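K.L.:
the following comprises the amino acid sequence and a computationally predicted model.
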Amino acid sequence: MRIVIGEDSVLLREGLVALLGSGGHEIVAVAGDRDALLTAIREHRPDLSIIDVRMPPDFSDEGLRVAVQVRAEDPGARILVFSQHVTHQSATDLLSSGTGGVGYLLKERVGHVDDFLGAIDEVAAGGSVIDPEVVRQLLGRRRNASPLERLTERETEVLALMAQGRTNTAIAATLSISEATVLKHVNGIFAKLDLARSHVDHRRVHAVLTYLQG
């Protein structure tokens, strides 16, 4: 099986390479950030891509968004998300895409190597393997639906700092990201909370009120 691995942790990435290589699989590319991952998948068109959720540059849900994009471009692409995190909206988008060949496993809940290797085979064959904890969290969030659930984890962090009265400059310093990246997240927050540009209303204030009420 030809596999692309998207994982920013060097130790875990190399561990996966060694494990899968010893099982006879061919690792055609490894990627440690979003752009390299998307490029590798498009170039190699692997039998399976194993992807972490949080990757550079922002460590929010870049890997998962790559997975969603890849499935939009090719609904038959086989994707196994292997992460410590459940990012709700993107996870829902991924799991509802295509007709199979998708999986979502939580790293800390994989107790046996054979279970992991079995999941790889199942997803590559077009099946679906989803950790029950992922399902539980997604259903829990759906029951308590809120506009805030549309936000990525990074956007939620930015909004929380906005609620503290921080400027974009202060938010950038706190999160160790550029002001341009903060502005991108702020605009994403406005869009996802349906806060259109207005000469009358202050979108930043309305976004904070939505956060405080949520």
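P.N.:
Yes, it's here. Please read these numbers as outputs of a predicted model, since none were measured by experiment.
K.L.:
from now on I want contacts and neighbour counts done on CA atoms only, so please keep to that.
P.N.:
Fine.
K.L.:
quick one, what contacts the residue positioned nearest the centre of the chain?
P.N.:
Here the mean C-alpha position of the chain is nearest to the C-alpha of Leu64 (C-alpha atoms, centre = their mean), at a distance of 2.7 Å. The neighbours of Leu64, taking C-alpha atoms under 8 Å, 6 or more residues apart in numbering as the test, are 51-54, 81, 90-91, 94.
K.L.:
any chance of those residues in CSV with distance to Leu139, neighbour count and secondary structure as columns?
P.N.:
Formatted as CSV, the contacts of Leu64 follow (distance: C-alpha to C-alpha, whole Å; neighbours: other C-alpha atoms under 10 Å; DSSP: H, G, I helix; E, B strand; the rest coil):
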residue, distance to Leu139, neighbour count, secondary structure
Ile51, 22, 27, strand
Asp52, 21, 30, coil
Val53, 19, 27, coil
Arg54, 21, 24, coil
Val81, 18, 26, strand
Ser90, 14, 22, helix
Ala91, 12, 22, helix
Leu94, 15, 24, helix
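K.L.:
second one coming, line it up with the first:
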Amino acid sequence: MTDEQITVIVAEDSLLVRQGIVSVLEFAADITVLDQCENVTELYDAVARRGPKVVVTDVRMPPLYSDEGIQAATDFHTTHPELGVVVLSQYAEPAYASALLADGSARRAYLLKEGVSQPGQLAAAVRTVASGGSLVDPAVVEALVRDRRKHISSPLNDLTLAERAVLDEIALGKSNSAIARSMYLSERTVEKHINSLFSKLGLGTEPDINRRVMAVLVRLRAEHD
């Protein structure tokens, strides 16, 4: 091994996919895979023990299969600022990409698994983040642009997180009391959120049932614009 070697840890819960990634990387003479991990706990441990230059990780891994890979990348910004991270995902999900790049794009890459059609592409991404660069799959860039446009023009933009959550509950057809139980709030607090979101969405003094229906329609329209 020479000083030019790029040391890598691979994190992926699927054995076949993980071994495929390792095999692809090992074709590159300047890349050495130090360790393989099947969950995020193993990933944190391996990074602490082995000190790689780059991590190649899936987004969703045990234990919760949510966004463990993205959260690990965010944590590494603080604990291992020189560590490069390549996220391999099945999803052109703007929220994942935005979270990955929230603390800066240096040493970060977000690629779609289906977009890595040549062995050299993954190795090139590893080299890019190892040298301080960044790389985002074109399909993900397109999704980010669409999401940004939707965000700018969305009538839901002025709602607080709590008001959005209440609107989601209204869309499920729940009464105020049911929403209160679901969100662990008092009915009075729920009513305040509902009145506020009605006002922000420009819904006037029509009967409450009509305003609830209109609020749900506004939500659906915003999601599909």
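P.N.:
Arrived safely, thanks for sending. Every value quoted in this text rests on a predicted model; they were computed, and no experiment measured them.
K.L.:
overlay them and tell me the TM-score.
P.N.:
After superposition, the two chains reach a TM-score of 0.68 (TM-score structural alignment, normalised by the length of structure 1), with 175 aligned residues with a C-alpha RMSD of 3.3 Å.
K.L.:
re earlier: after alignment, which residue of structure 2 pairs with the residue nearest to the centre of structure 1?
P.N.:
Leu64 of structure 1 maps onto Ile70 in structure 2 when the alignment is built from TM-score structural alignment.
K.L.:
same check, this time on Leu94 of structure 1
P.N.:
So Leu94 of structure 1 corresponds to Leu100, using TM-score structural alignment.
K.L.:
what's the spacing between the spatially closest residue to its match that is not a sequence neighbour and Pro81 of structure 2?
P.N.:
Nearest residue to Leu100 of structure 2, sequence neighbours excluded (C-alpha to C-alpha, 6 or more residues apart in numbering): Ile70, at 5.8 Å. Applying C-alpha to C-alpha, to the nearest Å, the value for Ile70 of structure 2 to Pro81 of structure 2 is 15 Å.
K.L.:
can you check Gly133 of structure 2 too?
P.N.:
Distance of Gly133 of structure 2 to Pro81 of structure 2, computed by C-alpha to C-alpha: 13 Å.
K.L.:
higher neighbour count, the two?
P.N.:
Neighbour totals were compared for Gly133 of structure 2 and Pro81, and Gly133 leads with 16 against 13 (other C-alpha atoms under 10 Å).
K.L.:
please pull up the equivalent of that one in structure 1.
P.N.:
In structure 1, Gly133 of structure 2 lands on Gly127 (TM-score structural alignment).
K.L.:
that match touches Gly100, doesn't it?
P.N.:
Yes - Gly127 of structure 1 is within contact range of Gly100, at 5.2 Å (criterion: C-alpha atoms under 8 Å).
K.L.:
and the helices in structure 2?
P.N.:
Remark: helices assigned in structure 2 by DSSP state H are 15-25, 40-50, 68-79, 94-101, 119-130, 138-153, 161-171, 176-183, 187-200, 208-224.
K.L.:
reformat the ones you listed as CSV; add distance to Ile31 of structure 2.
P.N.:
As requested, those are arranged in CSV below (distance: least, C-alpha to C-alpha, whole Å):
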stretch, distance to Ile31 of structure 2
helix 15-25, 7
helix 40-50, 15
helix 68-79, 20
helix 94-101, 23
helix 119-130, 8
helix 138-153, 25
helix 161-171, 44
helix 176-183, 49
helix 187-200, 53
helix 208-224, 43
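K.L.:
so stretch 33-40 of structure 1 matches what in structure 2?
P.N.:
Stretch 33-40 of structure 1 maps onto residues 39-46 of structure 2, going by TM-score structural alignment.
K.L.:
map Ile51 of structure 1 across to structure 2 for me.
P.N.:
By TM-score structural alignment, Ile51 of structure 1 lines up with Thr57.
K.L.:
hang on, isn't its match packed against Val86?
P.N.:
Yes - between Thr57 of structure 2 and Val86 there is a contact under C-alpha under 8 Å: 6.3 Å.
K.L.:
list the contacts of Thr169 of structure 1.
P.N.:
Thr169 of structure 1 sits next to Glu179 when contact means C-alpha under 8 Å, 6+ apart.
K.L.:
that one is in what secondary structure piece?
P.N.:
For Thr169 of structure 1, the host element (DSSP states H and E) is helix 168-175.
K.L.:
so that helix matches what in structure 2?
P.N.:
Helix 168-175 of structure 1 maps onto no residues of structure 2, going by TM-score structural alignment.
K.L.:
now stretch 11-19 of structure 1
P.N.:
Under TM-score structural alignment, the match for stretch 11-19 of structure 1 is residues 16-24.
K.L.:
I would like the residues contacting that stretch, please.
P.N.:
With contacts defined as C-alpha under 8 Å, 6+ apart, stretch 16-24 of structure 2 is touched by 10-12, 33, 36, 119, 122-123.
K.L.:
is Pro57 of structure 1 in contact with Ala36, as I believe?
P.N.:
No - the pair Pro57 of structure 1 / Ala36 is not scored as a contact, 11.0 Å apart, by C-alpha under 8 Å.
K.L.:
what about the match of Leu94 of structure 1, distance to Val10 of structure 2?
P.N.:
Separation of Leu100 of structure 2 from Val10 of structure 2 (C-alpha to C-alpha): 17 Å.
K.L.:
again with Val87 of structure 2
P.N.:
10 Å.
K.L.:
find residues that contact each of those two.
P.N.:
Residues touching both Val87 of structure 2 and Val10 by C-alpha under 8 Å, 6+ apart: 56-57.
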